[in-house]
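> Kindly return the folded structure for what I paste below:
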Amino acid sequence: MPAEFRDITVFIIDPRVLIRQMLSRVMREETDVSSLIALENKQNDETLIEIENHNPDLILLGIESIQSKEFWLLKSIINMYPGIPVVLLTTLTPQGARAALTGLKLGAVEYLTVPDTSQGVVFAGRHFRKRLTPLIKALPNLNMRANLGNQIVISQTSSVATQKKLKQKEDIELVVIGGCLGGVQTLYDVISRMSEISVPVMILQHMPKIYTRELAADLDEITPLNVREAEENSILLPGQVYVAPGGYHTVLKSNWRRNMINIHRGPREIKYRPSIDVLLRSAVNVYQNRVMGVFLSGGGKDGVDGAKEVLEAGGEILVQSKKSARLWDLPGSIQSLHVSINQYHSHQLGEEIISRLKDRMSTATHSKMVN
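Here you go, the predicted model:
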């Protein structure tokens, strides 16, 4: 592992001794972390003093519920040490999902699911290794000031010659929003600003199934739009928002002039299920050049190939701005695909989506009147 990943101090704060032991073992074996401190957190004040004394580069914080003292510790850490990234350790339960989503909205950078039984911890080593190594590698690229800047759009103007290379665009009939690390925080911002929309919206976030169900219910509370977790044979309706369920691939299909959702347990793609690439590939197959892809904060490559297919078909791509994204690896890779792709602050994405859909409809109506 490169030297820049070794010189870091990590705090593991969790009331469960087995969780602390397992995470400590995995961190030492897989990441070469220079300093590792595991705490039980008997008193929040004492833990805060330890954080002040050691100034860790990363905190792994176990939170069983939003009523726990660790949840109040999270609030204190984010308020007192906003530059220290916090990753939540939450159980794969509705209670754990609510704790994770609430913590992410407060400013935690990510969550890591942990077993809620002692027996499960024994077999969790592989899961921890798979999740922890990418998190450690992402640390140098994390933007801990994300979403604190002004609402400024950073756009690029494509040349006429380049524009002519793209196929003729038609009215957008589907919006697909994808993201990974940091994407959940932006989702709340984007969806809260979309009070009305004339097409179906698909959301794919890399989360386990229980968490996607809670995410859909939580998003439904902040918008007049109807947000729900996608189900097998759900009909895609204008103005409806569908969250792809965790653990399954979500694909779109056309059936008797109706566009529908298919859920299946196919093989993982680039280690992911659900996969943004899989969803976008099927979206282009059904909607051709009438797809708008929107990419939020995240790392990895899932979504890059799907974005290429959207562009080649003649659809549109928007990405979250580097200034507002917690991790710009994925949006940055997407934007590099074509000079026509603009980046927007998280505060602007929702309104930009609506604006583009209205502009398309107005242009189409005007063209019909003229002709």
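
> C-alpha from now on. contacts and neighbour counts both.
Fine.

> so who does the closest residue to Gly266 other than its chain neighbours touch?
In space, Gly266 comes closest to His249 once its chain neighbours are excluded; the distance is 6.6 Å by Cα to Cα, 6 or more residues apart in numbering. Shown in contact with His249 (Cα atoms under 8 Å, 6 or more residues apart in numbering): 263-266, 273-275, 278-279.

> How many neighbouring residues does the residue nearest to Ile172 when sequence neighbours are not counted have?
Sequence neighbours aside, Arg290 is the residue nearest to Ile172 in space, at 4.2 Å (criterion: Cα to Cα, 6+ apart). When neighbours are counted by other Cα atoms under 10 Å, Arg290 registers 20.

> who touches Arg290 in this structure?
Shown in contact with Arg290 (Cα under 8 Å, 6+ apart): 169-174, 284, 314-315.

> just checking, what's the longest helix in this protein?
helix 346-370 (DSSP state H).

> helices or strands up against it?
Identification of packing neighbours for helix 346-370 by 3 or more Cα pairs under 8 Å, 6 or more residues apart in numbering; DSSP states H and E yields helix 183-192.

> Downstream of the helix it packs on, the next helix or strand is which one?
Downstream of helix 183-192, the next assigned helix or strand under DSSP states H and E is strand 201-205.

> List the neighbours of that next one that are in contact with it.
174-180, 183-184, 212, 239-245, 274-276.

> Do a quick rundown of the strands in this protein.
With strands called from DSSP state E, the chain shows them at 9-13, 35-39, 58-62, 86-91, 110-114, 174-179, 201-205, 226-229, 240-243, 249-255, 258-264, 291-295, 316-320, 342-344.

> want to throw the ones you listed into a markdown table with distance to Arg28?
Converted to a markdown table, the strands of the chain look like this (distance: least, Cα to Cα, whole Å):
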| stretch | distance to Arg28 |
| --- | --- |
| strand 9-13 | 11 |
| strand 35-39 | 8 |
| strand 58-62 | 14 |
| strand 86-91 | 17 |
| strand 110-114 | 17 |
| strand 174-179 | 29 |
| strand 201-205 | 29 |
| strand 226-229 | 38 |
| strand 240-243 | 36 |
| strand 249-255 | 34 |
| strand 258-264 | 37 |
| strand 291-295 | 34 |
| strand 316-320 | 34 |
| strand 342-344 | 38 |
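
> Report whether the expected contact of Lys308 with His338 is present.
No: at 9.1 Å, Lys308 and His338 do not qualify as touching, with contact defined as Cα atoms under 8 Å.

> So between the two, which is more surrounded?
Legend: neighbour count by other Cα under 10 Å for Lys308 and His338, higher for Lys308 (19 against 13).

> For the comparison step, fold the sequence that follows:
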Amino acid sequence: MSIIQQQAGHRIEVLCVDDSALVRSLMTEIINTQPDMHVCATAPDPLVARELIKQHNPDVLTLDVEMPRMDGLDFLEKLMRLRPMPVVMVSSLTERGNEITLRALELGAVDFVTKPKVGIRDGMLDYAEKLADKIRAASRARVRQTPHSTHAASGAQGAAAKPAPLFNNPLVSTEKLIIVGASTGGTEAIREVLVPLPPDAPAVMIAQHMPPGFTKSFAQRLNGLCRIAVKEAEHGERVLPGHAYIAPGHAHLVLARSGANYVAHLSDAPPVNRHRPSVDVLFRSAAQHAGKNALGVILTGMGRDGAAGLLEMQQAGAYTFAQDEASCVVFGMPREAIAAGGASEIAPLTEMSRRVMARLASMGERVQRV
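Just a heads-up that it's a prediction; the model follows:
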């Protein structure tokens, strides 16, 4: 559904699928209080949901991760293969829930929300505005049909047979940094950027909007697919080439210096642009401490977090990239960055790694000529 349709009065029709009657009731209460959305139906399991989708043709589906009769992942895989539509997963805050949710994002889910282990009613009502925002973003998302086992196959290939390096240029200084920000749709976009990077790539620092608990699982998942080491960032650790550092879901990730070395700092300062970690916070620290030695990359996501920071990086001498509209799940953050004048180059996701590394190689050549 387009933004124009919503502005013209078209409500976002939502189908909620959850085996808990309480959760279905709370989701209905939360969604129906929003002026631009409405729960058209609820279902206790995917088999009932399948018939309700045919009947109501909803704009967005909210889907519980773990359900009886048919697993949420099995249903999602079939849905994205046969009738692709925007899906927001409803996940539990457990280690198993984290892994399943990340797999759901690989299969094509747009985003996810978490439900608390205890105090479900109060906890979910606290998430009301965030849930509504994610449903709005999902309704505008570009959803593509997923061929059978595409993600599983790519993951297996990434682990078993690493692709050839995009470049292997010793002239690229180890002081160079790649700074990445993303939100909705970002987990898969980040995977596509990181997997092709060679083991000797410059350090990568990443701010992805994600709640606490999920970032560690996300980093571990990427670490099994990439030739660089991927980890959740820790306060005070040295930032090293061949490594990617993901901001924890509870803290801002800040680039700092200790003598000649780059180090990662974590901050519990208030959210910026309603987010912690915030992309703007990371980008601004890179502008301050890395300047022209950094490359900025802003990927798919809702809102404007990162737009001001990317511009500051560019003004400090950094070369900056924004993901193009056609390859974004949600063309919000890149659009705002481009509009602000902070993007040196616009690139499709499939070309992002190659263009970033080519730019780094050209920087190395300039250093040699000097």
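
> TM-score of the superposed pair?
The TM-score (TM-score structural alignment, normalised by the length of the second structure) is 0.86; 341 aligned residues with a Cα RMSD of 2.4 Å.

> Are any of the contacts of His249 of the first structure buried, and if so which?
Neighbour counting with 16 or more other Cα atoms under 10 Å marks 263, 273-275, 278-279 as buried within the contacts of His249 of the first structure.

> and which of those residues is nearest Leu36 of the first structure?
For those, the closest approach to Leu36 of the first structure (Cα to Cα) belongs to Arg273, at 31.6 Å.

> The closest one matches what in the second structure?
Mapped onto the second structure by TM-score structural alignment, Arg273 of the first structure lines up with Arg276.

> tell me the contacts of that match?
By Cα under 8 Å, 6+ apart, Arg276 of the second structure lies in contact with 209, 249-252, 270.

> Please verify my assumption that Thr230 of the first structure contacts Val243.
Heads up, residue 230 of the first structure is Ala, not Thr. Yes: taking contacts as Cα under 8 Å, Ala230 of the first structure lies within contact range of Val243: 5.5 Å.

> re the thing from before, now check the second structure for the residue matching the residue nearest to Ile172 of the first structure.
Arg290 of the first structure maps onto Asn293 in the second structure, with residues paired by TM-score structural alignment.

> Would you quantify the distance from its match to Lys130 of the second structure?
Look at Asn293 of the second structure and Lys130 of the second structure: by Cα to Cα, to the nearest Å, they are 36 Å apart.

> got it, and Leu22 of the second structure?
Taking Cα to Cα as the criterion, Leu22 of the second structure is separated from Lys130 of the second structure by 19 Å.

> And Pro58 of the second structure, by the same measure?
Shown here: Pro58 of the second structure relative to Lys130 of the second structure, a distance of 20 Å by Cα to Cα.

> who's more crowded, those two?
The neighbour count for Pro58 of the second structure versus Lys130, taken as other Cα under 10 Å, is higher for Pro58 (21 against 14).

> Return the residue of the second structure aligned against the residue nearest to Gly266 of the first structure.
Matched by TM-score structural alignment, His249 of the first structure corresponds to His252 in the second structure.

> again with Glu231 of the first structure
The equivalent of Glu231 of the first structure in the second structure is Glu234 (alignment by TM-score structural alignment).

> and what of Ile261 of the first structure?
Mapped onto the second structure by TM-score structural alignment, Ile261 of the first structure lines up with Ala264.

> Check the burial of the equivalent of Ala189 of the second structure over in the first structure by counting its neighbours.
Aligned against the first structure by TM-score structural alignment, Ala189 of the second structure finds its counterpart in Thr186. Other residues within reach of Thr186 of the first structure by the criterion other Cα under 10 Å amount to 25.

> Please report the distance of Thr186 of the first structure from Glu52 of the first structure.
Between Thr186 of the first structure and Glu52 of the first structure the distance, using Cα to Cα, works out to 29 Å.

> Also Thr162 of the first structure?
Applying Cα to Cα, the value for Thr162 of the first structure to Glu52 of the first structure is 53 Å.

> same question, Val122 of the first structure
In terms of Cα to Cα, Val122 of the first structure sits 32 Å off from Glu52 of the first structure.

> for Phe295 of the first structure, same thing?
Noted for Phe295 of the first structure: a distance of 36 Å to Glu52 of the first structure, by Cα to Cα.

> Looking at the two, which is more packed in?
Of the pair Phe295 of the first structure and Glu52, Phe295 is the one with more neighbours under other Cα under 10 Å, namely 30 against 13.

> can you pull the contacts of that one?
Phe295 of the first structure sits next to 177-179, 317-320, 330-331, 334 when contact means Cα under 8 Å, 6+ apart.

> Go through the residues you listed and name the one nearest Arg257 of the first structure.
Distance to Arg257 of the first structure across the contacts of Phe295 of the first structure (Cα to Cα) is lowest for Ile177, with 23.8 Å.

> That closest one contacts Leu296, correct?
Yes: if you go by Cα under 8 Å, Ile177 of the first structure and Leu296 touch, sitting 7.4 Å apart.

> Just want to know which of those two has more residues nearby.
Per other Cα under 10 Å, whichever of Ile177 of the first structure and Leu296 has more neighbours is Leu296, with 34 against 22.

> Skipping its backbone neighbours, what lies nearest the more buried one in space?
Nearest non-adjacent residue to Leu296 of the first structure, counting by Cα to Cα, 6+ apart: Gly179, 4.6 Å away.

> Hmm, Leu299 of the second structure is touching Thr187, no?
No: the criterion here is Cα under 8 Å, and Leu299 of the second structure misses it with Thr187 at 9.9 Å.

> surely Arg191 of the second structure meets Arg221?
No: using Cα under 8 Å, Arg191 of the second structure is not in contact with Arg221; the gap is 9.4 Å.

> Give the equivalent position in the second structure for Asn342 of the first structure.
If you follow Asn342 of the first structure across to the second structure using TM-score structural alignment, you land on Glu345.

> Tell me how far that match lies from Ala318 of the second structure.
Distance, Glu345 of the second structure to Ala318 of the second structure, using Cα to Cα: 12 Å.

> Show me which of the two is the more surrounded one.
Ala318 (22 against 14).

> Tell me which residues touch the more buried one, please.
Contacts of Ala318 of the second structure by Cα under 8 Å, 6+ apart are 287, 291-296.

> Ignoring the adjacent residues along the chain, who's closest to the corresponding residue of the first structure for Glu336 of the second structure?
Using TM-score structural alignment as the criterion, Glu336 of the second structure maps onto Ser333 of the first structure. Nearest residue to Ser333 of the first structure, sequence neighbours excluded (Cα to Cα, 6+ apart): Val304, at 7.0 Å.

> count of residues packed around the counterpart of the one you found in the second structure?
Using TM-score structural alignment as the criterion, Val304 of the first structure maps onto Ala307 of the second structure. By other Cα under 10 Å, 27 other residues sit near Ala307 of the second structure.

> Fine by me, we can end here.
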